[in-house]
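Novice: Dropping the sequence and predicted coords here.
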Amino acid sequence: MTAIEQYLIDTYRASQHGVPMPPPPGRDDVAVVRAVRSYEQFQAVLDGGEARHPWRAALRRMLTRPHPC
């Protein structure tokens, strides 16, 4: 059963029992990714490092590592 099918079943049950509808699947995915990134930056600062911007770090890795062709 997919997440969408389970969501539809849960929505139907919620409407039958008069309880609040469940959140749609994937609604909080971006917030979770941001929270993980912020936590990693926070841990880097606590460990004595620098809270680097993730896009800059990814770009630096892409430009400095040899590309397997």
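Specialist: Looks like it came in fine.
Novice: C-alpha only now, for contacts and for neighbours.
Specialist: Will do.
Novice: And for residue 34, the neighbour number?
Specialist: Residue 34 is flanked by 11 other residues according to other C-alpha atoms under 10 Å.
Novice: ugh, wrong one, I meant residue 41
Specialist: Residues lying near residue 41 (other C-alpha under 10 Å) number 18.
Novice: Take this one as well and set it beside the first:
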Amino acid sequence: MDAIQQHMIDSYRAAQRWEAPPPPPGRHDGSVLRAIRDHWRRTRPARPARPARPGGSGPSGA
């Protein structure tokens, strides 16, 4: 059973009980992913600074 079929069943059950239907699948995906990203950014340990490369500031072309 996929998400759409489950949503249809849940909507039918809600209608039988005179309740509000559930939100459609995927409606809150963006906000959930943003919340996970923000939580991860707040709780991860800080990265140590990278040491400078010997011999210059970038990759050598020759």
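Specialist: That came in fine, so what should we check first? What you see is a predicted model, and the numbers here were worked out from it, not measured in a lab.
Novice: Kindly provide the TM-score of these chains.
Specialist: After superposition, the two chains reach a TM-score of 0.64 (TM-score structural alignment, normalised by the length of the second structure), with 47 aligned residues with a C-alpha RMSD of 1.4 Å.
Novice: and residue 19 of the first structure, which of the three is it?
Specialist: Look at residue 19 of the first structure: counting by DSSP: H, G, I helix; E, B strand; the rest coil, its state is coil.
Novice: List the buried residues of the helix or strand residue 14 of the first structure falls within.
Specialist: Assigned by DSSP states H and E, residue 14 of the first structure belongs to helix 3-17. Buried positions in helix 3-17 of the first structure, judged by neighbour count with 16 or more other C-alpha atoms under 10 Å: 7, 11.
Novice: what about it, how far off from the second structure?
Specialist: Here helix 3-17 of the first structure, set against the second structure after superposition, deviates by a mean of 0.9 Å using mean C-alpha distance after the TM-score superposition for the first structure.
Novice: longest helix in the first structure, by residue count?
Specialist: When the first structure is parsed with DSSP state H, its longest helix is helix 29-46.
Novice: Tell me the first helix or strand C-terminal of it.
Specialist: helix 54-64.
Novice: residue range for that next one in the second structure?
Specialist: Alignment note (TM-score structural alignment): helix 54-64 of the first structure is unmatched in the second structure.
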